[in-house]
Structures are given as structure tokens and as C-alpha cells.
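S.K.: Predicted model and sequence follow; I will ask about them next.
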Amino acid sequence: MRKYLLQFKPFLIFISTFFGAYILLTVLYKLYLNSFEANDVDGITNIVGHNVNQLMNLFNCDIRVLKSISDPYFEVWYNKKYTLKIVEGCNAVSVIILFVSFIIAFSGKIKTTLLFIFSGIVFIYILNIIRIALLTVLLFHFPEEEHVLHGVVFPLIIYGAVFLLWVIWVNKFSKYAK
């Protein structure tokens, strides 16, 4: 048994570090979410809604992002048509937690690791804002394609980007990079 533990030690360290970071960050995020009232939008989702509004206003779009009266989400109105809603799951925090957990599990030098984590979070956040803005426009024009756009295309883009960040990290900056 000891032989196998030694043989698989790097893998076991990676798995335990990844899941430890993932569980810790998820619990902290859940505690953060629990600090809001049931029908209140959390602060991060609030900022996401505001940033989507700002981005689309930058392109002179007819956009309104309004807090739902009775539910914890934002209604996005594009060209005076209710197009989509921004819920807590749209703020990309779960994707960011996954990204950060992986980078921590494959950490390198502390300064490089922290800089890559910060840069990756900013990149994922901006990509998510662009994703929601594009989804708004596309759903306005192609509402019948909601399942494909929201369920396949845009998750593929954001998770694909995270995967590419992981590949860059492992090959260029982690302690395993050659």
C-alpha cells in the first residue's frame, strides 16, 4: 500500500488540494449568499447586472436591466422586449471557484500564482459580462435558439476559456512546467 501511496503522491496531493480549495471557496461563497435576504439579489450579481448595462450602453443599445419586483434576479429588456434574466448563477462565481481551485492545486511561485489567479478572475469576469450581453442580443433575434445558445454555445465558450487558462498555467507557470 505504501508503494502505491508514494507512486501516486503527486496525484493525491493535487486531488486533495483541489477539493480542499474547492470546498472551502464554495462554503465561503455559500455563507456570502446566505447573508442576503431571500428575495434580494446578491452584491456580485448586482454588479454583473450593472456592468452588462454599462457595456451595452457603450454600444448605444436600447437596454434596461431592472431588479425583479418579487424575485432575486434582474430582468434584461432589450429594444423594449423582455429578453432574459440574470440570476445568481449568471455571475460566474462558480466558474471562478473552479478555476482558482485548479490553479491552487497546481500552484507555482506564490507571486506568479496570485497574479495568475487575479488575472484569470478578471478575464473570466469580463468574458462573462460579454457573454451575457451577446446572449441578450442573440436571444432577442433568435428566441427559439435559447436552449442551444444558453445551454451549449455560451457554456462551451466560458468553460473552454477556463480550460485554456488551465493549460497555459500548467505548461508555463506551475511547478510542473518545464
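M.R.: Nice, thanks for sending it over.
S.K.: For the rest of this, base every contact and every neighbour count on C-alpha atoms.
M.R.: Fine.
S.K.: Which residue is the nearest non-sequential neighbour of Ile15?
M.R.: Once flanking residues are discounted, Ile15 sits nearest to Ala105: 7.4 Å by C-alpha to C-alpha, 6 or more residues apart in numbering.
S.K.: Can you tell me how far the one you found is from Ser119?
M.R.: For Ala105, the distance to Ser119 equals 17 Å [C-alpha to C-alpha, to the nearest Å].
S.K.: Over to Val148?
M.R.: Val148 sits 29 Å away from Ser119, taking C-alpha to C-alpha as the criterion.
S.K.: Any idea how far apart the tips of stretch 51-68 sit?
M.R.: 17 Å.
S.K.: same question but for stretch 148-159, I mixed them up
M.R.: Start and end residues of stretch 148-159 are separated by 15 Å (C-alpha to C-alpha).
S.K.: what's the distance between Glu88 and Phe18?
M.R.: From Glu88 to Phe18 the distance is 24 Å (C-alpha to C-alpha).
S.K.: Same question for Asn57.
M.R.: Applying C-alpha to C-alpha, the value for Asn57 to Phe18 is 39 Å.
S.K.: one more structure, for comparison:
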Amino acid sequence: MFKDFKPVLGILLRFIIIYLVLLFAYQFYLNGSKFSGLDSFSTMIANRVSALQNSIGYPTSLYNDIENEQVWFYVKSQYATRMVEGCNAVSVMILFVSFIFAFYKGAKTFLFVAAGLIALYMMNLLRITGLNIVMVDHKEYGKMFHDFIFPAIIYGSVIVLWLIWIKFFALKHENS
């Protein structure tokens, strides 16, 4: 009876194991920087966003609120947003990596994961930059963009990458 479900159960089990291992590794990383403010990866993202915004004419400075583990974005001399650990898209990246490796296809899996992580990193930088611009120039739309539009963009990017992986790599027959 379970013989028919064996491939699906294998994929599901691989996904769960990889997801949990990456999640626990990330939590271990976060626990290591618990009392030094925002974690270093999130701080790096904030610095990249600040540099990007400065380069496109949105003068940005950062305030590192170590006690509350957040970084504040001041854009055009006004408070725009704050960066917390959840803004770094690592949880989305963990989900992406787990799914792709669940459908492991050799070396091309590693290449696709690397390309996908770079794409998600760039999308996240653009997402945070876009949110800061919206909050400075059109604050009345800030909640809608923060809660709906920008999450749809980042999760939509993950779904598109998953679909590309499944259609062009994971389910493609080796002979074709």
C-alpha cells in the first residue's frame, strides 16, 4: 500500500528534515548574537539598503538600536521604517532551499539554489527599499504595501523559482 506513496513520502521527509536542520541552525546563529543588537546578516541587509537608497537619491542614515535588536531607517531626515530580524528574508530562503533540495537532482541543485538565493537576496533589498520609499513619499499606502504587496512579491518570487525548478529541472527526464 505504501509502495505507491514512497516517492512522495521521500520528498516530504527530505523537505521536513532539511527545513528543520536549517531552521535550528539559523536559531543557533540568532542565539549567538542575542545581546549584541540586530544580527549581523540583518545589519548587512540594512547597510545595503541604505547604500542603494543613497545611490538613487533617497539620503538614508541608520540608527542601530542595540537594546531592542533593530535598526531604524531615516530617509530624507525622517523616520521611515525599522529593520528587525524578520525583515532579512532568511526564513523565506530556508523554505526555498528546503523545497529545492527535497527534489534533489545532483550538482545542478546546488547551482540553482545559489542562483535562487542571490535572486531572493536582491528581491529583498528591493522590497525594503521600496517600502522605505513608500513610507517617505506615500505614507498613507505604507500598511498596504508592508502587509500585502511586498510580502506577495517576496513569496511570489519563491513560488516562481519553485515552479522553474520543478518544470525545467526536477521533473525533466534525463533522456530529453
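M.R.: Structure received. The structure presented is a predicted model; accordingly, all values stated were derived computationally and were not measured.
S.K.: rewinding a little: between Ala105 and Ser119 of structure 1, which is the more surrounded one?
M.R.: Ala105 (20 against 12; other C-alpha atoms under 10 Å).
S.K.: picking up where we left off before, how about the contacts made by the aligned residue in structure 2 for the residue nearest to Ile15 of structure 1?
M.R.: In structure 2, the residue paired with Ala105 of structure 1 according to TM-score structural alignment is Ala102. Ala102 of structure 2 makes contact with 11-12, 14-15, 18, according to C-alpha atoms under 8 Å, 6 or more residues apart in numbering.
S.K.: Identify the residue spatially nearest to the aligned partner of Thr26 of structure 1 in structure 2, adjacent ones excluded.
M.R.: Matched by TM-score structural alignment, Thr26 of structure 1 corresponds to Leu23 in structure 2. With sequence-adjacent residues excluded and distances taken as C-alpha to C-alpha, 6+ apart, Leu23 of structure 2 is closest to Ile94, at 7.0 Å.
S.K.: tell me which residues in the longest helix anywhere in structure 1 are buried?
M.R.: As assigned by DSSP state H, the longest helix anywhere in structure 1 is helix 110-141. Residues 113-114, 116-117, 120-121, 124-125, 127-140 are the ones in helix 110-141 of structure 1 that count as buried (16 or more other C-alpha atoms under 10 Å).
S.K.: Pull the distance from that helix to the chain's centre.
M.R.: Between the centre of helix 110-141 of structure 1 and the centre of its chain there are 7 Å (C-alpha atoms, centre = their mean, to the nearest Å).
S.K.: What residues in structure 2 pair up with stretch 45-63 of structure 1?
M.R.: Counting by TM-score structural alignment, stretch 45-63 of structure 1 pairs with residues 42-60 of structure 2.
S.K.: Sorry, slip of the keys, the one I care about is stretch 130-144 of structure 1.
M.R.: Using TM-score structural alignment, stretch 130-144 of structure 1 corresponds to residues 126-140 of structure 2.
S.K.: In contact with Leu9 of structure 2, which residues?
M.R.: Per C-alpha under 8 Å, 6+ apart, neighbours of Leu9 of structure 2: none.
S.K.: what lines up against it once you look at structure 1?
M.R.: Leu9 of structure 2 maps onto Leu12 of structure 1 when the alignment is built from TM-score structural alignment.
S.K.: Distance of that match relative to Val167 of structure 1?
M.R.: 20 Å.
S.K.: residues in contact with the residue nearest the centre of structure 2?
M.R.: Among the residues of structure 2, the one closest to the centroid is Ala89, at 2.4 Å (C-alpha atoms, centre = their mean). Taking C-alpha under 8 Å, 6+ apart, we find Ala89 of structure 2 in contact with 120-121, 124.
S.K.: nearest residue to the counterpart of Asn91 of structure 1 in structure 2 other than its sequence neighbours?
M.R.: Mapped onto structure 2 by TM-score structural alignment, Asn91 of structure 1 lines up with Asn88. Leaving aside its sequence neighbours, Asn88 of structure 2 sits nearest to Ser42 (C-alpha to C-alpha, 6+ apart; 5.3 Å).
S.K.: Quick check: the one you found touching Arg82?
M.R.: No: with contact taken as C-alpha atoms under 8 Å, Ser42 of structure 2 and Arg82 are classed as non-touching, separated by 11.2 Å.
S.K.: more neighbours, these two?
M.R.: Neighbours per residue (other C-alpha under 10 Å) separate Ser42 of structure 2 from Arg82, with Ser42 holding more: 21 against 18.
S.K.: Please tell me how far that one sits from Phe169 of structure 2.
M.R.: Taken as C-alpha to C-alpha, the span from Ser42 of structure 2 to Phe169 of structure 2 is 31 Å.
S.K.: re the thing from before, so which helix or strand takes in the match of Thr26 of structure 1?
M.R.: Using DSSP states H and E, the element containing Leu23 of structure 2 is helix 6-32.
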